[in-house]
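Enquirer: My questions concern the predicted model and sequence given below.
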Amino acid sequence: MRIGIHRSGNKGYEFTVWGPFLKTVSLKMVSPYQKNIPMEKDQRGYWKAMVEEVTQNISYYYRLDDERDRPDPASHFQPEGVHGPSQVIDHSFHWQDEHWRGIDPVEMILYEVHVGTFTPEGTFDAVIQRLDDLRDLGVNALEIMPIAQFPGERNWGYDGVYPYAVQNSYGGPEGLKRLVNECHKKGISVVLDVVYNHMGPEGNYLREYGPYFTDKYKTPWGDAINFDDAYSYEVRNFFIENALHWFRHYHIDALRLDAVHAIFDREAKHFLHELSERVEGFSLQAGRRFYLIAESDLNDSRVVVSRELGGHGMDGVWCDDFHHSLHTLLTGENQGYYLDFGKIEHLVKSIREGFVYSGEYSEFRKRNHGNSSKNVPATRIAVFSQNHDQIGNRMLGERLSALVPYEALKLAAGMVLLSPYIPLLFMGEEYGESSPFLYFVSHCDPALVEAVRKGRKEEFGDFKWKEEPPDPQSRETFLKSKLHWEKRTEGSGKVLLDFYKYVIMLRRTVPALSYLDKKNLAVDGVEEDKIIFMRRWKDSSHVFLIFNFNSIDVKFTSVFPKGIWIKILDSSEKMWNGPGSLLTKELNPEQEIIIKGHSLVLYRNENL
């Protein structure tokens, strides 16, 4: 069942909204003319009205039970915010991507962006002005944090309450289409972050329409979305249609599904299973692939296992364990969920398999956690050293650039980009952005603002941070999170940017690095020296990497396979603002070498 507004042949436009327990619903036009149109209810609780003439910019509410006016839950645009009327959108657009077929995840270099803080203007059009910079970096997949309409002008996007509507302060539907169109013209895929596990608190009128929520389960944000209780069929339909909406009207290439561990569903066919099924059908109809990438805190490989083998069939999953393993080795932090990490063996296992916790006991969780990802293809695992969560959910929103020395930033970049997995970068990390990424909102209700402030303080309890968190409601908190683009053009920022460009180039052009496969991989580590050795190969292309997570130089006898190995990357060299390398251009097996602290080196052999 398609919901919202749709053209119905030559009859006009059909307005459809679900409200099974409502006694009356009428379509209330408010601008540019006023008119009230009664709606008729079908057996499944959908109210419908046919309107012959509908033009762009008509604003409307649904009048519920003759007593209150509410925006359309499937509104495509809320020009006056979450409490204002919905607006009819004509989705005709001069698309110039008719030959675009997207980018396979195996080739993606993902780059996560928050539209509001990515540029001074904080709009879709302003992002367009930076696409050439991203393409020059080597990025070919722009991952946009949620843009579904949220309250006010400042928000991470996870407080959205109109899943079909494009945020008005970013540029609305036309702005998003222009951005996607320009991305495709430049060979960049667009991944959109969507939230199907909860709705934000302000402007959330879904309860007044029907049983969209259930108290059977609790999420960190309150009652869960009703995916398996009575009337859940229509709720599932609402969110599945939403996914297709982004593909159909905005040419989005992939969706990143936020926190799927908070999507509670005990049905025989899980919501994610049904969603992937429907997206596959849509892809066949459209003649090209659309993808689903999940974020999950469960370490459950079933998320990406094929539906035929009993999984949900997602095309990819974020791997937090990789981040935690890398972060703790770089920073030495051991509070909160970092308590479970901090050893070389953790990162070695993550490089080999993906999940570190695959059924082992977690001290942080006080229980066994996860299942094995050993058989999950490398092409379905996304890794990172930073993202919006891992930065923004720190009390002071510090990036790695504020936590570790410059040499360690290059080490982190190399580990992510030269791993056998899909790499994700967070905006600004490529030049060592120094501004924090803080949590910010712009709610209208003072009581809600105070609740958010209190909730943020409680979230940091496990980390024992003593500072006072910045006020999330303050505009200053938002402005502090803006990128400083000028830093990428000078000094150490430019050097680090050039380092990222070079490493991405190697990843793309060296077959052993571009071929993502766990079977063509050997990795080991030395706990005492904090050294990781990694070998990757594809046909005649072989590479050998050494990562030193020790802050001091380490001497050892090389464990290189036979043959002559040529150095093609050394992060400690002076050209990368390093202290200077102690390694020769060519190395032989069983040669004693010294690798500088917090550095990585990459050797290549094409003759094995």
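Expert: Nice, thanks for sending it over.
Enquirer: Please make it C-alpha for all contacts and neighbour counts, starting now.
Expert: Will do.
Enquirer: Could you measure from I188 over to E592?
Expert: I188 sits 44 Å away from E592, going by CA to CA, to the nearest Å.
Enquirer: before we go on, here's another structure to hold up against the first:
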Amino acid sequence: MQFEVWAPQADRVTLQCEGAARALTRDPERAGWWKGEATADDGARYGFALDDGPVLPDPRSRRQPDGPDGLSAVVDQERYRWRVPWPGRELPGAVLYELHVGTYTPEGTLDAAAARLGHLVELGITHVELMPVCPFPGRHGWGYDGVSLWAVHEPYGGPEALKRFVDRAHELGLGVVLDVVHNHLGPSGNHLPSFGPYFTDTHTTPWGAAVNLDAPGSDEVRAFLVGSALAWLRDFRLDGLRLDAVHALYDTRATHFLEELSAAVDHLAAEVGRPLFLIAETDLNNPRFITPRTENGLGLHAQWNDDFHHALHTALTGESQGYYGDFARDPFAALAKTLTGGYFHDGTYSGFRERHHGRPLDRARVAGHRLLGYSQTHDQIGNRAQGDRLSAHLSPGLLACAATLVLTAPFTPMLFMGEEWAAGTPWQYFADHTDPALAQAVRRGRRREFAAHGWAEKDVPDPGDPATRERSCLDWSEPERVEHARVLDWYRRLIALRRDQPDLTDPDLADTKVAYDERARWLAFRRGDVRVAVNLGKEVAAIPLGSRPALVLAAWEPVEAPGADGVLQLPGESCVVLSQP
């Protein structure tokens, strides 16, 4: 088979394959590339030595059996026999479920997670969104410090385990989305700088030097990232990718990297004959990310909407620290604005940033499904000092209200694993760094960060303590308990309603009409013939819904449809969904 590697600064490149050395030759047709032939079957170990340096793993390695610092292994993509013909599953109408392989089950493997996918089918989920699976040092971690962007973390089961997971999901009718990180690589195990200018000091990021998207050598770096993305979608039959923190992809070129990537993904979708999509994480509130390329946008298909989360979180909890401060003064007004306009910061002043932020969405041109709405995510839970979920602080009724707003809003809803049964387990920050100095630096840095906000060191979990990860694993006995089963049933009912009521998947943002009372703590909105009302206060709320007859479709607490006066008497910390043609 042919081996090749981009190493533009090397004078010599040697392939080490199964203990034998072979000098590679320059590729006359591609500047900076080296190539050569060697006999190698699936699983053969190999690496590249540059000049007189050590043998390093392949930047495009498809498997790292011994972790990021070990030799690469050849992967025969044709070896796996797919069981399920898959036509794809598009994003409009979807309900996503964010899942971390290492804590979804105590075993922390893809095969163990696949065995639990039936739960998601019963819940009504359409797509599983896997958190990153690229290799990282150690066994357990969030995955955002991954390296080897074409490979699968070996402790999760490696590449064939991911294929088995996807095959099983497709067998059950579930699409699969993968979270990928292009804006930085992990602090250890990253050998890309030895091969070429993958990073640049032209820009800086919170994680150090920026990925080189616009400096000399960036053509090949962009091709590396695009190729990785297409490989996930093509070789593993994934349905979409979630792109981490795209606001940290610094690119001054006329054609932005994301535009190039979205064009390549759309081309692949046409080639394979099934829908493929890209979801961005961005805090810029810039509609250009989800505007089609034909309209001078970047052509991404959707984005996470943190503004909706922040407004909902402050309304539920009253918290006002950090970025919540912009939403906390009038949280119901903020929530109403996001429900009808998508962004809260659409050119408004942000006290948190001490400047104006964002710009408006054109509601006539941007469909609601292009924004993902959620009450909890890995970030919003795990970046708290103790990784505490909403269930640690809110009553079941308020949790039901949160679910109602997420699952009936005009956005694509996304759940974080376990929230559907009000999981009692936290989801804490954990990292299994093999470098003791790095592990100590992470521990001290996290505790120092939260000490500034009044947390005692002993109350901030040690990321490197195995117990931190163990606490974060879901407890699969909980859904059988009465207090959890009731919340789970509510989620199932709401998702079924979303599927059965066409108005709840109507993409027209402008069609959502909202009323609220900040002081009485209730909010109601209309989507076509569907009416939704939540009461976050403790007292019964009188909510005017109009004089037309209404039918209760689902209610957390027993409630009667509005009488002749059109006023709904909604119990405290409760919610209802009605049909009012």
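Expert: It's in. All values reported here derive from a predicted model rather than from experimental measurement.
Enquirer: Comparing I188 and E592 of the first structure, which shows the higher neighbour count?
Expert: Taking other CA atoms under 10 Å, I188 of the first structure and E592 do not tie; I188 has more neighbours (26 against 13).
Enquirer: I'd say the more buried one and L142 touch.
Expert: Yes: counting by CA atoms under 8 Å, I188 of the first structure does reach L142; the two are 6.8 Å apart.
Enquirer: Just give the nearest non-adjacent residue to the alignment partner in the second structure of L409 of the first structure, would you?
Expert: Taking TM-score structural alignment, the alignment pairs L409 of the first structure with L399 from the second structure. Of all residues not flanking L399 of the second structure in the chain, S391 sits nearest, at 7.0 Å (CA to CA, 6 or more residues apart in numbering).
Enquirer: Report how many residues lie close to that neighbour.
Expert: Neighbourhood size, S391 of the second structure [other CA under 10 Å]: 17.
Enquirer: same deal with Y212 of the first structure?
Expert: Y212 of the first structure: 21 surrounding residues under other CA under 10 Å.
Enquirer: cool, and the one 4 residues further on?
Expert: Using other CA under 10 Å, K216 of the first structure has 12 neighbouring residues.
Enquirer: So what does it match up with in the second structure?
Expert: Superposed on the second structure with TM-score structural alignment, K216 of the first structure falls opposite T202.
Enquirer: Secondary structure class of its match, three-state.
Expert: strand (DSSP: H, G, I helix; E, B strand; the rest coil).
Enquirer: In contact with it: list those residues for me.
Expert: 210, 215 (CA atoms under 8 Å, 6 or more residues apart in numbering).
Enquirer: Same check on R278 of the first structure?
Expert: Contacts for R278 of the first structure (CA under 8 Å, 6+ apart) come out as I240.
Enquirer: After whichever helix or strand it is part of, heading C-terminal, what element do we hit next?
Expert: Per DSSP states H and E: R278 of the first structure is located in helix 271-286. Per DSSP H and E, the first helix or strand lying C-terminal to helix 271-286 of the first structure is strand 291-294.
Enquirer: mean shift between that following strand and the second structure?
Expert: Superposing on the second structure places strand 291-294 of the first structure at an average distance of 0.5 Å from its equivalents, by mean CA distance after the TM-score superposition for the first structure.
Enquirer: which secondary structure elements does that strand contact?
Expert: Judged by 3 or more CA pairs under 8 Å, 6 or more residues apart in numbering; DSSP states H and E, strand 291-294 of the first structure is in contact with strand 254-257, strand 316-318.
Enquirer: Helices along the stretch 501-608 of the first structure, start to end?
Expert: 511-514 (DSSP state H, counting those that start in this stretch).
Enquirer: Could I get the full set of strands for it?
Expert: For the stretch 501-608 of the first structure, the strands defined by DSSP state E, counting those that start in this stretch cover 521-526, 531-538, 541-548, 554-557, 565-570, 586-587, 592-595, 599-605.
Enquirer: closest one to S283 of the first structure among those strands?
Expert: For S283 of the first structure, the closest of those is strand 531-538, at 30.8 Å, according to CA to CA.
Enquirer: So what touches that closest one?
Expert: Strand 531-538 of the first structure is contacted from outside by 344, 348, 511-513, 515, 520-526, 542-550, using CA under 8 Å, 6+ apart.
Enquirer: Would you list the buried entries among those?
Expert: Among these, those classed as buried by 16 or more other CA atoms under 10 Å are 344, 348, 511-513, 515, 521, 523-525, 542-550.
Enquirer: on that earlier part again, which stretch of the second structure lines up against the helix holding R278 of the first structure?
Expert: Aligning helix 271-286 of the first structure against the second structure (TM-score structural alignment) gives residues 257-272.
Enquirer: Mean distance between that stretch and the first structure after superposition?
Expert: Stretch 257-272 of the second structure sits 0.8 Å off on average (mean CA distance after the TM-score superposition for the first structure).
Enquirer: ok, and for that stretch, which residues are buried?
Expert: Those would be 257-263, 265-266, 268-269, for stretch 257-272 of the second structure by 16+ other CA under 10 Å.
Enquirer: what's the answer for stretch 231-243 of the second structure, then?
Expert: In stretch 231-243 of the second structure, counting by 16+ other CA under 10 Å, buried: 231-234, 236-243.
Enquirer: next one: stretch 68-75 of the first structure
Expert: 69-75.
Enquirer: Also stretch 16-26 of the first structure?
Expert: Judged by neighbour count using 16+ other CA under 10 Å, the buried positions of stretch 16-26 of the first structure are 16-20, 24-26.
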